[in-house]
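Q: Sequence and predicted structure are below.
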Amino acid sequence: MIGFWISFIMICFVGIVQIFIPYLLKKTVVFGVTIPASHLEDQLVMQAKKIYSIAIASIWLLLLVGYSIWSILVIQSEDLQIIVGTAIMFLLMIISMLFYAYFHRKLRIKKQQHQWGADLTEVKVVDTSLREQDEMLPLSYFISLAFVPVILIIYTYFQYSLLPEQIPTHWGPNGEPDAFTEKNRFSVISLPLIMLIMQALFAALTEGTKRSGMKISVINREKSAHKQLVKRKYTSWFMFLTAFLITILFSFLQLTTIHHGIVGNGIMLTIFITFILVILIGSIIFSVKVSNLEEIGDHSSFSGGITDVDDDRYWKGGLFYFNKDDPSLFVEKRFGIGWTINFARPMGYLIVFVPIIIILFIGFFA
């Protein structure tokens, strides 16, 4: 039942995040549309959030109950339980995006028809002094992790004769390897190589975010600046935590491949479960911390006839940011917690997609 419980916890986490996400984000950006503070109490704005959350909660409960009954009453393999559980998570996210697209269109049309914010003067605030207060983790933290896969690669080659003829490439929910490839000079170091690429990806994402601009509210500059600084700090901590945990897990898997039987099945399973739980708990804490910052109201969209710059025109569907005049590689998401690419900046594509292609390449040829 390990496969069921892992999937059950993941479905619960994804579902809860999707249900409450409209209330976790910046109040003046609703379903990817900038809403002036004078219209935040508009009936459509209030109903859109409520209907979305109720609908997603109902669908989530039906899927969760259905999956639980199927897994408990019908004897299935753990692999199949995880496959179906993963499919349910993706289905839930697809459904939530369909609801998002519907409400995004409704709000965008009403905003255009009623000219929300047309009588306000847009003002952009730039404060270069904030760079000195930025507490995002330095690149050296991520570089330090890179020593681990390098040492593992060297150690693996020294212990090449001890390695089995079949190298594990996949581990099941019970912590045991269930897919293998033939031993060669490349396949034996594929796991440390993937680890190294993933560390580079997290380092590049953090550094790109660090160099991106901070959007400061024209009304309450101090509160807005504080939120930006804290969000960036939390983001870098969460990135490093994830990279650190991946380093520990992959190192453990590599060492157990070299020294097979060094630990029992129970320890393997415990490490896998601990890894998943720590990532989930870290994600929850990160989400709560970020959402709590939004409780620091700044009413940045309406005051004294001025407003922040409305950049809706740069957001395609409220999800994809295209602004060639913005040097930032990454910007805050409008729907979801975290950061997304400025798709008008080619370097962003390189940072995100090149490591993924390299990992797929390693996995294919290993």
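A: Yes, it's here. Note that this is a predicted model, so its numbers are computed, not measured.
Q: Going by C-alpha atoms from here, please, whenever you check contacts or count neighbours.
A: Noted.
Q: Near residue 20, how many other residues are there?
A: Taking other CA atoms under 10 Å as the neighbour definition, residue 20 ends up with a count of 17.
Q: Quick check: it vs residue 143, distance?
A: Counting by CA to CA, to the nearest Å, the separation of residue 20 from residue 143 is 36 Å.
Q: Residues touching stretch 155-168, excluding its own?
A: 177-183, 185, 187-189, 257-259 (CA atoms under 8 Å, 6 or more residues apart in numbering).
Q: could you dump these to TSV with secondary structure?
A: Formatted as TSV, these follow (DSSP: H, G, I helix; E, B strand; the rest coil):
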residue	secondary structure
177	strand
178	strand
179	strand
180	strand
181	strand
182	strand
183	coil
185	coil
187	helix
188	helix
189	helix
257	helix
258	helix
259	coil
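Q: List buried residues within these.
A: Among the contacts of stretch 155-168, those classed as buried by 16 or more other CA atoms under 10 Å are 183, 187, 188, 189, 257, 258.
Q: and those residues as a markdown table, adding distance to residue 12?
A: Output for those, formatted as a markdown table (distance: CA to CA, whole Å):
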| residue | distance to residue 12 |
| --- | --- |
| 183 | 39 |
| 187 | 36 |
| 188 | 36 |
| 189 | 35 |
| 257 | 33 |
| 258 | 36 |
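Q: Tell me the one of the residues you listed nearest residue 238?
A: Looking at those and their distance to residue 238, the nearest is residue 189, at 27.0 Å (CA to CA).
Q: Can you give me every residue that contacts that closest one?
A: When contacts are taken as CA under 8 Å, 6+ apart, residue 189 is in contact with 153, 156.
Q: Second structure for comparison follows:
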Amino acid sequence: MTSSVLVDLALLALLAAAFWSAPALSRPTIPFGVRVPAARVAEPAILRAHRLYARGVLVAGTLTVVLVAFASAGLRWESAAVFAAPVLAAACCGLGYRAHRTVAAAKRSGDWYSGTRQAVATDTSLRTDPVRPQWIYLAPAAVLSGITAAVGAWRYGDLPATLPMPNGVLIDAAQRGETTFGQAFATVIAQLLITVLVGLLGLALPRARPELDAAQPAASAARYRVYLAGVLRLLFGTAGCVTASLLVASLQVWEIVPATTGVTVVSYLPLAAAVLAWVAFAFRVGDAGHRLPSEDEDSSRVQRDDDRYWHLAGQVYVNRGDPALLVHRRAGVAWTLNLGHPISWAILAAIGAFAVLAGFGVIELPAKGR
């Protein structure tokens, strides 16, 4: 097998592992995107949903890796992983949605919120004294982008008529395209876009609605501060890792260093370090910081049952009465737009317009190698 096939198989295995571990990293009171009282987290229906989901993802991931390995080695179809990855993701999402429906049905039939005192917690200090991004962690991304641009400008006049085509950070010397400014500086443009986007996220996330628990209002607010500060540091550090990988890819595109297996492995090392850092953070801190230690606190209330505002197993939030534009998603270290907010639709319209213009060729995007 070629190095690109081995990388594809590793990424497929990583994708399956991410789906398999996601429920264990989520808050116990939101199994598969369903809000439940803390007293109900060990219900048999929830435990059974976890078992079936984990077993299904394990089977789907194993079959996908085996089939892609056979297609790549036996049938010489090296792009099999390109088609297998979305199929695997769709299968895992389907398993998650089935688990979501199972838990939601058990919650309704058992009337799990009966007799509870529901409430919503807020912490005004997160507005008056917000978590401030440590911008120094974004400096490596900006510096590496500048270095890459400078090397590209120095090398541009001596480039050959054709260049190896980049596919992310993977460079195949056999796939070549005409030397144009856009092709030569595609990786540099990607670096700049990533740095700017991460900087904008650094401004937006501290202004998103905090994820607090009415059962432990003070403790959850303290945990959320630690969690958000860690997310911002990791986000900035990840931008540095991605730009470092793109720097190595740029050197291969410009044929300053050869596009060998060894160089490809080096280009992936920063990305691997970023993934490991996120995984370690997720296991140590947990979704919205729920794994962090804190003093015992019980307000005798439970977080309000707000399932009616969440759709697609807790991935899509629509609440016209909520002034928040960004809210923490119910699963994973991620935020999402409140689609009940008019600005959300303006943002989506701008993204859609960009996609349409790119599709019709009005905006030229860098070509991929495969």
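A: Thanks, I have the structure now. Since the structure is predicted, the reported quantities are computational estimates derived from the model, not experimental observations.
Q: Can you pull the TM-score for these?
A: Put the two chains on top of each other and the TM-score (TM-score structural alignment, normalised by the length of the first structure) is 0.82; 359 aligned residues with a CA RMSD of 3.6 Å.
Q: related to what we said a few turns ago, next, give me the two most distant ones among the buried ones among the contacts of stretch 155-168 of the first structure.
A: Distance extremes for these: the farthest pair is 187 and 258 at 12.5 Å, using CA to CA.
Q: what ranges do the helices span in the stretch 201-350 of the first structure?
A: Shown for the stretch 201-350 of the first structure, the helices assigned by DSSP state H, counting those that start in this stretch span residues 221-258, 265-293, 346-365.
Q: Go ahead and confirm residue 140 of the second structure touches residue 240.
A: Yes - distance between residue 140 of the second structure and residue 240: 5.3 Å, which falls inside the contact criterion (CA atoms under 8 Å).
Q: What distance do you get for residue 235 of the second structure to residue 17 of the second structure?
A: As for residue 235 of the second structure, its distance to residue 17 of the second structure is 21 Å (criterion: CA to CA).
Q: is it fair to say residue 158 of the second structure lies in a strand?
A: No - counting by three-state DSSP, residue 158 of the second structure falls outside a strand, being coil.
Q: and the gap between the equivalent of it over in the first structure and residue 208 of the first structure?
A: Following TM-score structural alignment, the counterpart assigned to residue 158 of the second structure within the first structure is residue 162. When CA to CA is applied, the distance between residue 162 of the first structure and residue 208 of the first structure equals 41 Å.
Q: And the two? Which one has more around it.
A: Neighbour totals were compared for residue 162 of the first structure and residue 208, and residue 208 leads with 18 against 13 (other CA under 10 Å).
Q: what's the closest non-adjacent residue to that one?
A: Setting aside the residues directly before and after it, residue 208 of the first structure is nearest to residue 329 in space (CA to CA, 6 or more residues apart in numbering), at 6.1 Å.
Q: In contact with the one you found: list those residues for me.
A: The neighbourhood of residue 329 of the first structure, defined by CA under 8 Å, 6+ apart, consists of 208, 209, 211, 212, 341, 342, 345, 347, 348.
Q: if you set the cut-off to 6 Å instead, what comes out?
A: Contact criterion CA atoms under 6 Å, 6 or more residues apart in numbering gives 341, 342, 348 as the residues in contact with residue 329 of the first structure.
Q: counterpart of the second one in the second structure?
A: So that's residue 342 of the first structure. Alignment note: residue 342 of the first structure maps to residue 338 in the second structure; criterion TM-score structural alignment.
Q: quick one: that match from residue 105 of the second structure, how far?
A: Here the distance between residue 338 of the second structure and residue 105 of the second structure works out to 25 Å (CA to CA).
Q: More neighbours: which of those two?
A: More neighbours sit around residue 338 than around the other of residue 338 of the second structure and residue 105, counting by other CA under 10 Å; the figures are 24 against 13.
Q: The more buried one touches residue 318, doesn't it?
A: Yes - with contact defined as CA atoms under 6 Å, residue 338 of the second structure counts as touching residue 318 (5.4 Å).
Q: still on that earlier bit, highest average neighbour count across the helices of the stretch 201-350 of the first structure?
A: The highest mean neighbour count among the helices of the stretch 201-350 of the first structure belongs to helix 221-258 (a mean of 18), with neighbours defined as mean count of other CA atoms under 10 Å.
Q: What's the separation between the residue nearest the centre of the second structure and residue 187 of the second structure?
A: The central residue of the second structure, meaning the one whose C-alpha is nearest the mean C-alpha position (CA atoms, centre = their mean), is residue 334 at 6.7 Å. As judged by CA to CA, residue 334 of the second structure and residue 187 of the second structure stand 26 Å apart.
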